[in-house]
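Novice: Any chance you can model this:
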Amino acid sequence: MLVLSRVVGEMISIGDTISLRIMAVNGNNVRFGIEAPHSVAVHRAEVHQRIQAKREKAKET
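Specialist: Model (predicted):
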């Protein structure tokens, strides 16, 4: 795992096509924006887990 420190307005690049921009920091909360191609699905972890569970359930039937 890579751990980085950034301040508001700075960016982190992932490969050539994905960027994360720090938008705000309020106490323990961090808001960031994600720029990625439409072909890349971007979800919160809990949403991704639900999608994966639905896919697994569909495979079973």
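Novice: rest of the way, CA atoms for contacts and neighbours
Specialist: Noted.
Novice: mind listing what's buried in the lengthiest strand in the chain?
Specialist: Criterion DSSP state E: the longest strand present in the chain is strand 18-26. Of the residues in strand 18-26, 20, 21, 22 count as buried by neighbour count, 16 or more other CA atoms under 10 Å.
Novice: before we go on, could you also do this sequence so I can check it against the first one:
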Amino acid sequence: MIKVTSKINIQHQEEVEQVIEEARNTGATIITEPHKAFWGGYSGYFQDPDGHLWEVVWNPDLVIKE
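Specialist: Okay, here's the model as predicted:
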């Protein structure tokens, strides 16, 4: 199990891959590549250069207001 320090909720599934790729390009270590989660969402995990663990997640049941 990954102990997450921070979470980024994304409005669209495709954005998870974009955020993970941006993190990779800025020096983050990818812990888990984006993947379909057992509960129906889509997520990936990275560790930033300061050591903080992040979850990037799209939840189909979560409505994000602008």
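Novice: Got a TM-score for the pair?
Specialist: The TM-score (TM-score structural alignment, normalised by the length of structure 1) is 0.34; 36 aligned residues with a CA RMSD of 3.0 Å.
Novice: ok, back up a step: for the helix or strand following the longest strand of structure 1, packing partners?
Specialist: Downstream of strand 18-26 of structure 1, the first helix or strand assigned by DSSP states H and E is strand 29-35. If contacts are counted by 3 or more CA pairs under 8 Å, 6 or more residues apart in numbering; DSSP states H and E, strand 29-35 of structure 1 sits against strand 18-26.
Novice: ranges for the helices of structure 2?
Specialist: Counting by DSSP state H, structure 2 has helices at residues 13-25.
Novice: Contacts for stretch 54-61 of structure 1 next, please.
Specialist: Residues outside stretch 54-61 of structure 1 that contact it (CA atoms under 8 Å, 6 or more residues apart in numbering): none.
Novice: my bad, should have said stretch 13-31 of structure 2
Specialist: Stretch 13-31 of structure 2 has contacts (CA under 8 Å, 6+ apart) with 10, 33-34, 41-49, 56-58.
Novice: That's all I had, so thanks and see you.
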